[in-house]
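Participant: got a sequence here, can you build the structure:
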Amino acid sequence: MRVGIGYDAHKLIPGKGMYLGGVFIECEYALEAYSDGDVIIHSVIDSLLGAAALGDIGSLFSSKDPKNKDISSRVLLTQVMDLLDANKYKVINVDITLITETPKINQKADLIIDFLSKDLRVEKGCVSCKATTTDGLGFEGEKRGIACQTVSLIEKRIK
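Facilitator: The predicted structure is shown next:
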C-alpha cells in the first residue's frame, strides 16, 4: 500500500460559479486558473501521483500547453487513472478536505462523491469529501482564495 498527499489552491475572483469535484457550484465567485481550476480534483490528482511516485499535476499537465487551457479537470483525472492502471495501481481510499469560507458544498457533497467515485473507479464508500473554514484566518478566511488537501491510499494490483 502507498499513501499520497495532494494540495491545491486558487485565487477567488468575481464570477458566477466554479467546478469543485467535477460539480458546478453556482456562487458569486469563480476560480482564477489555466484549466477549469477544480481545486478538489487537482488535489486528488496530486495525491494519486504522489502515492504512485509518478510526478505531479504540473509536470503532466503544463499550464504552458495550449491543449490544457480551460480543460475539464475530470478529463485530467481520467488520464491519471489510466496512468495508474497502466502502472498496475488501484485506488483504495481518497479523503478530501476543502478549505473555504465560500462556497458551501454541504448540499453538493453527495454529488461530488458520486462523480469522483466514478472517475476514481471505486465504490462511493471509498471517497470522503468534506469542507472546513479557517474562521476568517488566512487567504481562505478572507475569501481571497480556496484550497484543498487530499490523502489517498493506493495499492499495486497482483494480476
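
Participant: please count neighbours and contacts with C-alpha atoms only from this point.
Facilitator: Will do.

Participant: helices of this protein, start to end?
Facilitator: Under the criterion DSSP state H, helices of the chain are mapped to 39-52, 57-60, 73-86, 109-120, 138-141.

Participant: need those in CSV with distance to Pro14 and mean neighbour count, can you?
Facilitator: Formatted as CSV, the helices of the chain follow (distance: least, CA to CA, whole Å; neighbours: other CA atoms under 10 Å):
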stretch, distance to Pro14, mean neighbour count
helix 39-52, 17, 27
helix 57-60, 25, 14
helix 73-86, 21, 17
helix 109-120, 23, 19
helix 138-141, 15, 17
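
Participant: residues contacting the spatially most central residue of the chain?
Facilitator: Nearest to the mean C-alpha position of the chain, counting by CA atoms, centre = their mean, stands Ile41 at 1.9 Å. By CA atoms under 8 Å, 6 or more residues apart in numbering, Ile41 lies in contact with Leu20, Gly21, Gly22, Ser73, Arg74, Leu77.

Participant: and which of those is nearest Gly4?
Facilitator: Nearest to Gly4, judged by CA to CA, of these is Leu77 at 15.2 Å.

Participant: quick check: chain neighbours aside, which residue is closest to the closest one?
Facilitator: By the measure of CA to CA, 6 or more residues apart in numbering, the closest residue to Leu77 outside its immediate chain neighbours is Ile45, 6.2 Å from it.

Participant: let's see this one next, to set against the first:
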Amino acid sequence: MSKLRIGLGVDFHQLVPDRDFWLGGVLVPHTKGALGHSDADVLLHAICDAMLGAASLGDIGVHFPDTDQAYKNIDSKILLARTTELIAAKGYSVVNVDASLCLQAPKIKPYVPAMQEVIAQHLGVTVEEVSIKATTTEKLGFVGREEGVVAYATVLLEKQ
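Facilitator: Below is the predicted model:
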C-alpha cells in the first residue's frame, strides 16, 4: 500500500445578496455571499472533500450532511478541523494543498495570505504548503454572471 494518497475536491455555491462571503475561512467583503446550509465556504468544502477522498472516507455530505441541523450555519473551519481529525484517525496527515477558486468578483488576491494562514493552521502544515489561486471565467456561465462560485482542491496525504 502506498504511503501517499491524492484527493480531488470540488464545490459550488450560489451567490445571493444579504449573506456573508466566506472563502478559505476568511470573511471577504462583497455585495453577495454564498448560499448554503453551513457558512457555504466553497474553498474549505473542496479541501475537506479532497482530504476525505484521498483517505477513502467518502465526501463532506457523508460526514456533515445538510439534513442535520447540527451543521446549520456552522463555521466551515470546524468542518476542516473535524476532517483533519478523521484523516488522522486513519493514520494520514496533509503534505500539501493546491486549490483554485473560480469567481468573477471580488478580486481575492489581498485575502490569499490570510486564507493560507487559516488553512495551514487547521491542517498542521506551513503556509508554503497551501497554494490558493483564483481565476475568472471571462464573464462566461453562471460564474461569469456572478450567480455562483466554484472551488477545486487537490490534497496530498501521507500515511504516518
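
Participant: work out the TM-score between the chains.
Facilitator: The TM-score (TM-score structural alignment, normalised by the length of structure 1) is 0.97; 157 aligned residues with a CA RMSD of 0.8 Å.

Participant: trace the residue nearest to Leu77 of structure 1 over to structure 2, please.
Facilitator: Structural alignment (TM-score structural alignment) places Ile45 of structure 1 against Cys48 in structure 2.

Participant: same deal with Gly17 of structure 1?
Facilitator: Per TM-score structural alignment, Gly17 of structure 1 is aligned with Asp20.

Participant: so that match sits against Val26, correct?
Facilitator: No - applying CA atoms under 8 Å as the test, Asp20 of structure 2 and Val26 come out as separate, 10.2 Å apart.

Participant: quick one: stretch 95-105 of structure 1 to chain centroid distance?
Facilitator: 11 Å (CA atoms, centre = their mean, to the nearest Å).

Participant: can you check stretch 35-48 of structure 1 too?
Facilitator: That offset, for stretch 35-48 of structure 1, works out to 3 Å (CA atoms, centre = their mean).

Participant: check stretch 100-114 of structure 1 too.
Facilitator: 12 Å.

Participant: what span of structure 2 is that stretch aligned with?
Facilitator: By TM-score structural alignment, stretch 100-114 of structure 1 lines up with residues 103-117 in structure 2.

Participant: can you give me the end-to-end span of that stretch?
Facilitator: Across stretch 103-117 of structure 2, the terminal residues are separated by 21 Å (CA to CA, to the nearest Å).

Participant: number of residues surrounding the closest residue in space to Pro106 of structure 2 that isn't next to it in sequence?
Facilitator: Spatially, and ignoring its direct neighbours in sequence, Pro106 of structure 2 is nearest to His30 (6.5 Å; CA to CA, 6+ apart). Neighbour count of His30 of structure 2, defined by other CA atoms under 10 Å: 15.

Participant: just checking, His30 of structure 2 touches Leu23?
Facilitator: No - assessed by CA under 8 Å, His30 of structure 2 is found out of contact with Leu23, at 11.2 Å.

Participant: check the alignment and tell me where the residue nearest to Pro106 of structure 2 lands in structure 1.
Facilitator: Looks like His30 of structure 2 aligns to Cys27 there (TM-score structural alignment).

Participant: how about Gly9 of structure 2?
Facilitator: Going residue by residue (TM-score structural alignment), Gly9 of structure 2 aligns to Gly6.

Participant: check contacts around the closest residue to its match other than its chain neighbours.
Facilitator: The shortest distance from Gly6 of structure 1 to any non-neighbouring residue, by CA to CA, 6+ apart, is to Ser47 (3.9 Å). Contact analysis of Ser47 of structure 1 by CA under 8 Å, 6+ apart lists Val3, Gly4, Ile5, Gly6, Tyr7, Thr150, Val151, Ser152.

Participant: about what we covered before: tabulate the contacts of Ile41 of structure 1 in a markdown table, adding columns for distance to Gly55 of structure 1.
Facilitator: Shown next, in a markdown table, are those (distance: CA to CA, whole Å):
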| residue | distance to Gly55 of structure 1 |
| --- | --- |
| Leu20 | 23 |
| Gly21 | 21 |
| Gly22 | 22 |
| Ser73 | 17 |
| Arg74 | 18 |
| Leu77 | 14 |
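
Participant: I'm done for today, thanks for sticking with me.
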